[in-house]
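Asker: sequence below, structure please.
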Amino acid sequence: MRKQLKKFVISIVACTTLLVSGLGMSNINAKADISDQDFAQAYDVAQDKLGSSYVYGAVGPNVFDCSGFTSYVYKKALNVQLPRTAQAQYNDSKRVSAKNADKGDLVFFGSSRSNVYHVGIYVGNGKMIDAQNRGVVTENINAPWWNLVGYGKLA
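Answerer: Now for the predicted structure:
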């Protein structure tokens, strides 16, 4: 009986430890506002990947799709874990208007709020860094091939 109780207590402690340590990795570990220093770190990581190739579903470190790129940048720069897809990142972000968007916010594109298929990182002055069919590039947000859905702060 004593051995069973000891095994039970050890099991509970182990499960609790796994659960608590896993929470930071399974949930979005993010901030609502990115500081200038945080943005500078993320921007450095993003710029370092300029010219990397695009492959649908790729998550880095040298080949990306759009949401794989944003996830990689924030994980590497700030240890912030984002959801895997552009739609999930949109769903988990706090919407902001274009005039209230800050450097480091995410920029979302699609046919509607329920069909977001592209994401980039806002870098200011109407530009973003994103991974798309030309690879990782800096480009204008208002381009004829994108339908802007909105901006989001990491939430």
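Asker: rest of the way, CA atoms for contacts and neighbours
Answerer: Noted.
Asker: what does the helix ranked longest in the chain rub up against?
Answerer: When the chain is parsed with DSSP state H, its longest helix is helix 2-26. Outside helix 2-26, the residues that touch it by Cα atoms under 8 Å, 6 or more residues apart in numbering are residue 81.
Asker: compare with the first, here's sequence two:
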Amino acid sequence: MSSGRLLAVMLVLLIALLGCAGHHKLPDFSSLSDQQTVTTPAQKGVIKTAFSLLGAPYRFGGMTPEGFDCTGFINYVYRHSLGIALPRESHSLILVGKPISGRDLRPADLVYFKIERQKPLHVGIYIGGGKFIHAPSSKGKVNIQSLGLDYWKNRYMGARRII
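Answerer: Reported below is the predicted structural model:
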């Protein structure tokens, strides 16, 4: 076989292999309705408690309004609104509750993201309308973000329903 033909065959095989590579389908959060409402007393309690903490500072390992990390925030909200104790570590927290599709999100569901290799998970609370509340990284405060932002959409791992 000539070197030109061999090169062409190798190129075709390479393209075919690249087409077989795993592709993580990004969720389409644009279909989440702005009309989603909090319907149960449990959901209302979670969302009310989470909103009361808007602006709380970040603190690594923090679990109080004086400072939260992401799992400390989740733990505090669920414990103070419903008396539910959740795991403190993100790798354990992602195993709690029922896995749900991004299309089926309801207020108070937990949403998970992969941020960096060393810290595999970040978690927030879905509040409806395609948005979530969370305690961001070391330079942030508890705030609300849109799941539709490329930053979050590209890092989205899944969601789980606790209540």
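Asker: next, the TM-score between them, please.
Answerer: Once superposed, the chains reach a TM-score of 0.71 (TM-score structural alignment, normalised by the length of the first structure), with 120 aligned residues with a Cα RMSD of 2.1 Å.
Asker: now check the first structure for the residue matching residue 92 of the second structure.
Answerer: Counting by TM-score structural alignment, residue 92 of the second structure corresponds to residue 88 in the first structure.
Asker: figure out the helix or strand that that match lives in.
Answerer: Using DSSP states H and E, residue 88 of the first structure falls within helix 86-91.
Asker: packing partners for that helix?
Answerer: helix 66-78, strand 115-124 (3 or more Cα pairs under 8 Å, 6 or more residues apart in numbering; DSSP states H and E).
Asker: quick one: it to the second structure mean distance?
Answerer: Once fitted to the second structure, helix 86-91 of the first structure is off its aligned match by 1.4 Å on average (mean Cα distance after the TM-score superposition for the first structure).
Asker: of all the residues in that helix, which ones are buried?
Answerer: Using 16 or more other Cα atoms under 10 Å as the test for burial, helix 86-91 of the first structure gives 86, 87, 89, 90, 91.
Asker: if we can go back for a sec, let's have the helices and strands packed on helix 86-91 of the first structure in a markdown table, adding mean neighbour count and distance to residue 56 of the first structure.
Answerer: Shown next, in a markdown table, are those (neighbours: other Cα atoms under 10 Å; distance: least, Cα to Cα, whole Å):
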| stretch | mean neighbour count | distance to residue 56 of the first structure |
| --- | --- | --- |
| helix 66-78 | 24 | 8 |
| strand 115-124 | 23 | 11 |
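Asker: could you dump those to CSV with distance to residue 133 of the first structure?
Answerer: Output for these, formatted as CSV (distance: least, Cα to Cα, whole Å):
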stretch, distance to residue 133 of the first structure
helix 66-78, 9
strand 115-124, 11
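Asker: how about the ones you listed, which one is nearest residue 41 of the first structure?
Answerer: The closest approach between residue 41 of the first structure and any of these, judged by Cα to Cα, belongs to helix 66-78 at 5.6 Å.
Asker: in the second structure, what range does that closest one match?
Answerer: Residue span in the second structure matched to helix 66-78 of the first structure, by TM-score structural alignment: 70-82.
Asker: contacts for that stretch, please.
Answerer: 42, 45-46, 49-50, 61-64, 84-90, 122-125, 134-136.
Asker: how about 6 Å then?
Answerer: 45, 46, 49, 50, 62, 63, 84, 85, 86, 88, 123, 135 (Cα atoms under 6 Å, 6 or more residues apart in numbering).
Asker: taking the residues you listed together, which two end up most distant?
Answerer: 45 and 62 (21.3 Å).
Asker: between the helices and strands packed on helix 86-91 of the first structure, which one is closest to residue 134 of the first structure.
Answerer: helix 66-78 (11.3 Å).
Asker: tell me how many other residues crowd the counterpart of residue 142 of the first structure in the second structure.
Answerer: Residue 142 of the first structure maps onto residue 148 in the second structure, with residues paired by TM-score structural alignment. Residue 148 of the second structure: 16 surrounding residues under other Cα atoms under 10 Å.
Asker: many thanks, have a good one.
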